[in-house]
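Asks: pasting the structure only:
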């Protein structure tokens, strides 16, 4: 006779735990796959819509009239912005890391601040400053007694003006990555170069620049993707790009097929940018094999050289942040929005609502993806889905909006007909009639910053903590709740803050996806500026800039703490 087995005996527990763990992690994988499918849906919808509908009459008209302009304007814009951001970002990063001069400590973090100014806001401020009736040309005419026919002044609302504007706004991407690369390379490598007779310029070109090339390429790629995604600035400047063409085909011509076809063409540009980032690295590999991590001793500049270094770093900071912020502040105080009261509160409430919901959902999904990748690190499915979660940030907001509207509007119509048929309830459009579709588009667009922040936080948690929690009988969900979540609070807060600010500044997706009579600070600034009411637009634009400063301050503090921690001797 066999002995009775207690349900709490070790054999039963040991045999049931692996099944429970597999069951829970399987559900976690399924949720992660669902998140990846939701992120990929807009892209698949755009491509499938083009393949299933073929060529439209509108597309034929666009191809024979404005499509060549879209192509060449986008190419020249990307080429100019790539060169501009690379030269300003790398130059500023090299100066503040390798030389010591007056104001260097302040400029080291101030050079990041132009990221807080959206491109369309910069376009409004410089148009007001440099237009014919603006203060610059007015002062020239009053000083020299000129008339309109006596002088020539460059038109800021042009392709060249857009190149300069985007370079001023987006160079911090290159600056931050290049500066980190210059700082992390061991000082011994430059000392060896100096001992071999290399001067400052030769050390830069032959040692530091090759080592920082992958970081510079990544920064330029980010700047180019932001350029391709912009709508407000290029639309206001009258530059014909694929983004403005998508918006015009959807709203002015009412042709979804043409909008989807232009979106597919714009996806081709994004793929080219990503390919550029890969190919720019080549097969060359640069590794730092020295053990010393001491910071390279900055060379002190004096006299004319110090003055030139200060001016070189002040130009992008002043023109990219200080001047436009000052113009907005002056206009907001002297004139500003006449509807600053209840209407402004409504706009701010709408912006905060959409941004807050998007941040909450994005951080939750990012935590789900990151934790699934941690638990199922050997699963190719989970790894692929995790990479797919970063797809949205590489896509322009107009492409995502078109990709969301195509399937969501169909679901809306089916749902409305079903509710009317079965319950006789005229619900109207449930998804696209409210902010659900807009929040979905923003989640897809800005899930990447949340995923990156969560991944960075999870990497700091040693796997031994997971093993200890598992040995104590905690399930994956309990481990996440009781062990990981308290340690990830800082990373989750940073992720939520980044997504919140990105959604506050987002214009293309908001313009396309917002429900009727639902305006945000971004759309209000764009609508007023489009009507040439720049002074009234300054109030909303300044609010966006002020809110955009928050993540920069937080991230600067986190970077400073991390550097102090890494510099502490062990």
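Replies: Yes, it's here. Because the structure is a prediction, the values reported are computed rather than measured. Numbering: from 1, shown residues only.
Asks: from now on I want contacts and neighbour counts done on CA atoms only, so please keep to that.
Replies: Noted.
Asks: how about the helices in the stretch 151-300 of the chain?
Replies: Using DSSP state H, counting those that start in this stretch, the helices of the stretch 151-300 of the chain run over 159-184, 187-195, 200-203, 209-229, 232-237, 242-247, 256-279.
Asks: show me what the last one is packed against.
Replies: In other words, helix 256-279. Contact here means 3 or more CA pairs under 8 Å, 6 or more residues apart in numbering; DSSP states H and E; on that basis helix 256-279 packs against helix 10-53, helix 57-64, helix 209-229, helix 242-247, helix 397-423.
Asks: for residue 436, see how far away the residue lying closest to residue 426 once chain neighbours are set aside is.
Replies: Once flanking residues are discounted, residue 426 sits nearest to residue 420: 5.7 Å by CA to CA, 6 or more residues apart in numbering. Noted for residue 420: a distance of 20 Å to residue 436, by CA to CA, to the nearest Å.
Asks: quick one: which of those two has more around it?
Replies: Between residue 420 and residue 436, counted using other CA atoms under 10 Å, the more crowded position is residue 436 (19 against 14).
Asks: now do the strands in the stretch 251-400 of the chain.
Replies: In the stretch 251-400 of the chain, the strands defined using DSSP state E, counting those that start in this stretch lie at 299-300.
Asks: next one: the strand or helix carrying residue 109 to chain centre, how far?
Replies: If you go by DSSP states H and E, residue 109 is part of helix 104-110. Remark: helix 104-110 is offset 23 Å from the chain centroid, using CA atoms, centre = their mean, to the nearest Å.
Asks: again, but for stretch 329-342
Replies: 29 Å.
Asks: in that stretch, which residues are buried?
Replies: By 16 or more other CA atoms under 10 Å, the buried positions in stretch 329-342 come out as 329, 331, 332, 336, 337.
Asks: contact partners for residue 443?
Replies: 358, 359, 361, 362 (CA atoms under 8 Å, 6 or more residues apart in numbering).
Asks: which ones are touching residue 47?
Replies: Applying CA under 8 Å, 6+ apart, the residues near residue 47 are 260, 261, 264.
Asks: the last one touches residue 46, doesn't it?
Replies: Yes: counting by CA atoms under 8 Å, residue 264 touches residue 46, with 6.8 Å between them.
Asks: quick one: neighbours of the residue lying closest to residue 77 once chain neighbours are set aside, just the number.
Replies: Using CA to CA, 6+ apart and skipping residues adjacent in sequence, the residue nearest residue 77 is residue 163, 5.9 Å away. A count of nearby residues for residue 163, using other CA under 10 Å, gives 22.
Asks: second structure follows, compare the two:
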């Protein structure tokens, strides 16, 4: 039974992708010709430039910060090593929303700079426009660098000290030892972190649209919603799948060599104390990403929220409704996703224990994370409408009941975030000795009873962590929610999107602050995990491996 249900879950994940390809191929040639001439060249070039720029920025910032806090001692290091994770609590569209107001020509930052320089008008002096490719790279890079930072630091703190010491004894400088020894060993971790950051860049719609960059994701949205051309949107989405395949290939290639074995206990790298200008330079380099990616936008949101409440304007009923919708959606997605993840992980465990391993369901079930939300929404629409129409006829209901109740949106988010519980619960199951399961079966218990009475109590931390991560990710999800939400159904993310589109920042700041507060919870968990990796580095007989789902 477990295997059958697991197969159904895997097929459910594949259904939107198959539907998307069928929908794109079913359109006439004129659609393809128009897209190839007028849409795809510009959108593809913008997407490629954005991915390249964000890739370089995240690699430089993430790798540099990871090496500094792992191998050096400087003022503020103990705080910065976990504070560097804080930008993960800020979705890119929220950071873009904040900086559009902060860096506006008549905003507080440019106004203060003009006052200091002696100018009185934006016509006399102004900063480059944030609504540009450079602005999008700046925002996305300083939001997504923690993906590279996490994976790189997990590798750096577990590298053996004697290799670096040997390089220094052979005459290499500190930077030379890093470049020729530590960096090559960390390449698999860097590949994984970079691919995750680029997948998030490809999935982004809010920041890119706010900043005026017409990427493939933005083109999918405008083609479907603005031009009501579903076939054209499906064709653009299919072209995005090529980029997804390339990024997934990069991640899988990086994961091939993520484990390094050792026959003896290895002494990890000991931080080397920096002094003088070098120490304060390291503090500045590692503090700047935290200031740009979290402190400045979070302070702006808190200030705008406090100003609104201080002026007695309060919070509108529409925002409270959006908060209730967000919590309801996130709770539904969490329950369904964790349940499906538990089924897939347990089916994999059962197959291994019966000497019939079948991991393809787990691999297929986690593909949804690699598919951008806009692509997933378009692929899911056709099968969802078919099922919805069947349910309406069966129950004699008018309209499309599943769409209007938000069931399709919950399913889309479940497919997208299924990787989190599958990876987390599989890792938890691997820590449970198989002898416990064998003892239960020898006593005549069924697999279901064994799962309920033996494994679930031991899996409680893994399930709770997975549920928290899914809940927060569902609260922040924008692309799929924009495309599949029922009529007159707003979440905090879509409320913020609407406020930014209208140029009204006051209530948008309140919605954004609520999302950021929720996003801090998994960041705390990640900070504890990173501290655990660093603390256990000296007690492990093998180098730590990159977690299956660092996000």
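Replies: That came through, no problem. Here the structure is a predicted model, which is why all the values come from computation and not from measurement.
Asks: circling back to that earlier point, would you turn the helices and strands packed on helix 256-279 of the first structure into TSV with distance to residue 382 of the first structure?
Replies: Below are these laid out as TSV (distance: least, CA to CA, whole Å):
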stretch	distance to residue 382 of the first structure
helix 10-53	6
helix 57-64	39
helix 209-229	25
helix 242-247	33
helix 397-423	23
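Asks: of the ones you listed, which is nearest residue 485 of the first structure?
Replies: helix 10-53 (16.4 Å; CA to CA).
Asks: if you count contacts, what does the longest helix seen in the second structure end up packed against?
Replies: For the second structure, the helix with the greatest residue count under DSSP state H is helix 317-353. Using 3+ CA pairs under 8 Å, 6+ apart, the elements in contact with helix 317-353 of the second structure are helix 2-26, helix 360-365, helix 407-417, helix 419-430, helix 456-476, helix 492-502.
Asks: out of those helices, deepest packed?
Replies: Burial of those is given as mean neighbour count (mean count of other CA atoms under 10 Å); helix 407-417 ranks first at a mean of 25.
Asks: what angle do that helix and helix 2-26 make?
Replies: With axes from the mean of the first three to the mean of the last three CA atoms, to 10 degrees defining the directions, helix 407-417 of the second structure sits at 110 degrees from helix 2-26.
Asks: would you check the span in the first structure matched by helix 407-417 of the second structure?
Replies: Helix 407-417 of the second structure corresponds to residues 436-446 of the first structure when matched by TM-score structural alignment.
Asks: average separation of the matching stretch from the aligned part of the second structure, please.
Replies: Aligned to the second structure and superposed, stretch 436-446 of the first structure gives a mean residue distance of 0.3 Å (mean CA distance after the TM-score superposition for the first structure).
Asks: what distance separates that stretch from the centre of its chain?
Replies: On CA atoms, centre = their mean, the centre of stretch 436-446 of the first structure falls 14 Å from the chain's centre.
Asks: do stretch 432-448 of the first structure as well
Replies: That offset, for stretch 432-448 of the first structure, works out to 15 Å (CA atoms, centre = their mean).
Asks: swap in stretch 183-191 of the second structure?
Replies: The chain centroid and the centroid of stretch 183-191 of the second structure are separated by 20 Å, computed with CA atoms, centre = their mean.
Asks: onto which residues of the first structure does it map?
Replies: Counting by TM-score structural alignment, stretch 183-191 of the second structure corresponds to 209-217 in the first structure.
Asks: repeat that for stretch 48-57 of the second structure.
Replies: Going by TM-score structural alignment: stretch 48-57 of the second structure matches residues 75-84.
Asks: map residue 368 of the second structure onto the first structure.
Replies: Residue 368 of the second structure maps onto residue 392 in the first structure, by TM-score structural alignment.
Asks: burial count for its match?
Replies: The number of residues near residue 392 of the first structure, taken as other CA under 10 Å, comes to 23.
Asks: got a list of what the closest residue to it other than its chain neighbours touches?
Replies: Among residues not flanking residue 392 of the first structure along the chain, residue 445 sits closest, at 4.5 Å (CA to CA, 6+ apart). Residue 445 of the first structure sits next to 392, 393, 395, 396, 397, 400 when contact means CA under 8 Å, 6+ apart.
Asks: contacting residues for the first one?
Replies: What it means is residue 392 of the first structure. Neighbouring residues of residue 392 of the first structure by CA under 8 Å, 6+ apart: 39, 400, 444, 445, 446, 447, 448.
Asks: ok, now the fourth one?
Replies: Neighbouring residues of residue 396 of the first structure by CA under 8 Å, 6+ apart: 225, 226, 228, 229, 230, 243, 445.
Asks: nearest to residue 213 of the first structure, of those residues?
Replies: Taking CA to CA as the measure, residue 213 of the first structure sits nearest to residue 225 out of the contacts of residue 396 of the first structure, at 18.3 Å.
Asks: returning to what we had before: which residue in the second structure lines up with the residue nearest to residue 77 of the first structure?
Replies: So, by TM-score structural alignment, residue 163 of the first structure is matched to residue 137.
Asks: show me the contacts for that match.
Replies: Counting by CA under 8 Å, 6+ apart, residue 137 of the second structure makes contact with 50, 53, 54, 57.
Asks: isn't the third one right next to residue 198, touching?
Replies: Yes: the pair residue 54 of the second structure and residue 198 qualifies as a contact (CA under 8 Å) at a distance of 7.4 Å.
Asks: more neighbours: the two, which one.
Replies: When residue 54 of the second structure and residue 198 are compared for neighbours, residue 54 comes out ahead with 27 against 24, by other CA under 10 Å.
Asks: which stretch of helix or strand covers that one?
Replies: helix 40-71.
Asks: I'd like to know how many residues surround residue 267 of the first structure.
Replies: For residue 267 of the first structure, using other CA under 10 Å, the count is 21.
Asks: the closest residue to it other than its chain neighbours and residue 358 of the first structure: what is the separation?
Replies: Take residue 267 of the first structure and drop its neighbours on the chain: the residue closest to it by CA to CA, 6+ apart is residue 395, 7.1 Å away. Residue 395 of the first structure is 17 Å from residue 358 of the first structure, where distance means CA to CA.
Asks: as CSV, the buried residues of stretch 329-342 of the first structure with distance to residue 529 of the first structure would be great.
Replies: Output for those, formatted as CSV (distance: CA to CA, whole Å):
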residue, distance to residue 529 of the first structure
329, 16
331, 13
332, 14
336, 12
337, 12
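Asks: got the contact list for the aligned residue in the second structure for residue 494 of the first structure?
Replies: Matched by TM-score structural alignment, residue 494 of the first structure corresponds to residue 465 in the second structure. Residues near residue 465 of the second structure by CA under 8 Å, 6+ apart: residue 424.
Asks: map residue 325 of the first structure onto the second structure.
Replies: So, by TM-score structural alignment, residue 325 of the first structure is matched to residue 298.
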